[in-house]
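> sharing a model prediction with you, sequence too.
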Amino acid sequence: MLALGLVLNTLGIGLFCWLIFALAVYALPFFVALSVGMSAFRDGAGVFGALLIGIVSGALTLAAGQLALAVSRSLTLRVAIATVFALPAAIAGYHLVFALSQIGAPSLAWREAFACAGAACIAGTAWARLTLPARTRPSESAGVVENAHRPVLTAATHER
């Protein structure tokens, strides 16, 4: 029974860490959605209205960031946009790793070290997911493929 508990705890922590790295890009839209939703609720929009306004603002933040990254040709602007998205991921990663490190590290210095390393890893993951473009050919979407690979002539075609 103890072995089963250790295996399930390991799988649970692994799944939780995978989830954090997969959702690191969405830290800024979530922060914006939460802030705008709470502000709308405080101003009298009600629960449903605040929820709707928060979801829309978070979705618009994500869409605007992705659109700005896709349209911009300037490397400096792309790095600045990715950094704006990576900073909230770093803050969330720091607090998450600091909380998880309390399970196994009794020293405050080690918890801080683990938290800083985790923040750097999670921010790096969010930054890399935003800045690394998909590998596509430049004019493939227009239906024209430049420098297309030509099939190698086989022995049968040479004999004709």
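Cool, got the structure.
> only C-alpha atoms for contact and neighbour calcs from this point on.
Will do.
> contacting residues for the residue sitting nearest the centre point of the chain?
Centroid check for the chain by C-alpha atoms, centre = their mean gives Val25 as the closest residue, at 2.2 Å. Going by C-alpha atoms under 8 Å, 6 or more residues apart in numbering, Val25 touches Phe85, Ala86, Ala89, Ala126, Trp127, Arg129, Leu130.
> check Gly118 too.
Gly118 is in contact with Gly93, Tyr94, Val97, counting by C-alpha under 8 Å, 6+ apart.
> and if you look at Ala90?
Contacts of Ala90 by C-alpha under 8 Å, 6+ apart are Ala119, Ala120, Ile122, Ala123.
> take the one below as the second:
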Amino acid sequence: MFVLGILSSFAAVAAMCWLLFNLAVFALPFFVGLHAGIWVYGTGAGWLGAILVGGFAAGLTLAIGQALIILVRPLWARFVITLIFVVPASTPP
């Protein structure tokens, strides 16, 4: 029973690390989509327009980021692109 508790603790820590790194990738698209949606709502487009434009902006940001990671060859440039995606997740609110 003691071994089962240790193994479940390792599994929980691994799951939290996976969640942290996975959410770090989606932080920048989320913030871009959120701010685009707020801006569109402020222009008078309504809730539906804000949701559609925010979702499109978030998806486009994620797609551009993934395409850049695939297409850019120098390692330092990939590192810069990765930092651009990770920094919004690591800054305090």
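Perfect, thanks for sending it. Computed from a predicted model, the values in this text were never measured in an experiment.
> on that earlier part again, reformat the contacts of Val25 of the first structure as a markdown table; add distance to Val79 of the first structure, secondary structure and neighbour count.
Output for the contacts of Val25 of the first structure, formatted as a markdown table (distance: C-alpha to C-alpha, whole Å; DSSP: H, G, I helix; E, B strand; the rest coil; neighbours: other C-alpha atoms under 10 Å):
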| residue | distance to Val79 of the first structure | secondary structure | neighbour count |
| --- | --- | --- | --- |
| Phe85 | 10 | helix | 23 |
| Ala86 | 10 | helix | 28 |
| Ala89 | 15 | helix | 29 |
| Ala126 | 12 | helix | 26 |
| Trp127 | 9 | helix | 23 |
| Arg129 | 12 | helix | 16 |
| Leu130 | 9 | helix | 21 |
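> nearest to Ala109 of the first structure among those?
Ala89 (22.0 Å; C-alpha to C-alpha).
> how near is that closest one to Leu4 of the first structure?
Applying C-alpha to C-alpha, to the nearest Å, the value for Ala89 of the first structure to Leu4 of the first structure is 33 Å.
> also Ala27 of the first structure?
33 Å.
> of these two, which one has the most company?
Neighbour count, other C-alpha atoms under 10 Å: between Ala27 of the first structure and Leu4, Ala27 has more, with 23 against 9.
> test my guess that the more buried one contacts Gly93.
No. When contacts are counted by C-alpha atoms under 8 Å, Ala27 of the first structure is not listed as touching Gly93 (9.7 Å).
> how much does the helix or strand where Val53 of the second structure lies stray from the first structure?
For Val53 of the second structure, the enclosing helix or strand under DSSP states H and E is helix 46-71. Compared with the first structure after fitting, helix 46-71 of the second structure has a mean deviation of 0.4 Å; criterion: mean C-alpha distance after the TM-score superposition for the first structure.
> who are the packing partners of that helix?
Counting contacts by 3 or more C-alpha pairs under 8 Å, 6 or more residues apart in numbering; DSSP states H and E, helix 46-71 of the second structure is packed against helix 2-42, helix 75-90.
> pretty sure His35 of the second structure sits against Gly54.
Yes. Checked against C-alpha under 8 Å, the pair His35 of the second structure and Gly54 is within contact range at 7.4 Å.
> neighbour count for the two, which is higher?
Between His35 of the second structure and Gly54, Gly54 has the larger neighbour count (other C-alpha under 10 Å), namely 25 against 16.
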